[in-house]
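K.L.:
Next come a sequence and a model predicted from it.
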Amino acid sequence: MKYTILIAFSILSHCVFGQSNLNGAWDTGEDNTIIEITEIDGKTTGKIKSSDNSKAKIGNVILKEVNKNGRIWVGKIYAAKRQEWYDAEITQKGDVLEIKINVGFFSKTVEWKKT
């Protein structure tokens, strides 16, 4: 019984704590835009990998200053329409990123899906 509990705990802890980074390609759900998130030398950034939007510039940084803070990630996200950086809180739920964008007193949450 002791070993069964230990094995179950090991499996569950891997599921809960196994996602230590946001690396990968993420579909924003708009204009077939894919953001590639990578961690290089401890710095996590997201760049536009591909998009059907003719105004999107492939390779442009869209996420920066991303750091883990407990169970969430915090950083800056670029709003191309407003050409401004905003604070963002990112929560990973399996193959979905929930990104809460804070603009003054207002906030908006968007979802990106892993490709």
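P.N.:
On my side now, so go ahead. These numbers come from a predicted model, not from an experiment.
K.L.:
going forward, measure contacts and count neighbours with C-alpha atoms only.
P.N.:
Will do.
K.L.:
all helices for this protein, in order.
P.N.:
2-17 (DSSP state H).
K.L.:
quick one, strands of it?
P.N.:
24-27, 34-40, 43-50, 61-69, 72-79, 84-93, 96-103, 106-114 (DSSP state E).
K.L.:
Using CSV, lay out the ones you listed together with distance to I5 and mean neighbour count.
P.N.:
Listed next are these as CSV, based on distance: least, C-alpha to C-alpha, whole Å; neighbours: other C-alpha atoms under 10 Å:
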stretch, distance to I5, mean neighbour count
strand 24-27, 33, 20
strand 34-40, 34, 19
strand 43-50, 36, 19
strand 61-69, 29, 18
strand 72-79, 28, 18
strand 84-93, 25, 18
strand 96-103, 29, 18
strand 106-114, 32, 14
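K.L.:
Included below, for side-by-side comparison, is a second structure:
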Amino acid sequence: MNLSALNVFCGGILSTILYWVMTPVMASEVDLLAGVWKQSGKGIWLEIKFDRAEGTGRVARNDKKPASVGEAVLTELTWNASTGKGQGLMYAPQTKSRHGATLELPSGKLMTMKVKIGFMSKTVEWLRVEDIRLPEE
């Protein structure tokens, strides 16, 4: 076996070991963001789920527009544990398009989402919730 082949072989083994060692760490980090979040002061709930390293936020409940439940409004979501920030694309119904969003977790129960549209930006607070039951009728 020549030296080049040995380097490739060892590199492959090292990559596999690193993948298996780091996967549980990455999973626990995205778990910080995964779950159900209620927009502060609004009747909108968002459920964030991750498939490996990329997440999607879908409407879990919307008191004003129940037909929107299930729609993916936050896409291409990634979480960077070293910066403590997430990046994704948030759908803005006003413009009917997706815009860059930055997510932060000031605490385990509070998430801030800053959406930038052109020169303007808006920061929205989301509160972690455990229960999304519909209101009594």
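P.N.:
Nice, I can see it. Just so it is clear, the structure is predicted and the values come from calculations on it, not from any experiment.
K.L.:
coming back round to it: out of the strands of the first structure, which is closest to F9 of the first structure?
P.N.:
F9 of the first structure lies closest to strand 84-93 among these, at 19.7 Å (C-alpha to C-alpha).
K.L.:
between the closest one and helix 2-17, how big is the angle?
P.N.:
For strand 84-93 of the first structure against helix 2-17, the angle by axes from the mean of the first three to the mean of the last three C-alpha atoms, to 10 degrees is 160 degrees.
K.L.:
average gap between strand 84-93 of the first structure and the second structure?
P.N.:
Once fitted to the second structure, strand 84-93 of the first structure is off its aligned match by 0.7 Å on average (mean C-alpha distance after the TM-score superposition for the first structure).
K.L.:
In the second structure, point out the residues matching that strand.
P.N.:
Alignment of strand 84-93 of the first structure against the second structure: residues 97-106, by TM-score structural alignment.
K.L.:
what sits up against that stretch?
P.N.:
Residues outside stretch 97-106 of the second structure that contact it (C-alpha atoms under 8 Å, 6 or more residues apart in numbering): 33, 84-92, 111-117.
K.L.:
at 6 Å instead, please
P.N.:
85-91, 111-116 (C-alpha atoms under 6 Å, 6 or more residues apart in numbering).
K.L.:
which one of these sits closest to L77 of the second structure?
P.N.:
Proximity of the contacts of stretch 97-106 of the second structure to L77 of the second structure (C-alpha to C-alpha) peaks at G88, which lies at 4.1 Å.
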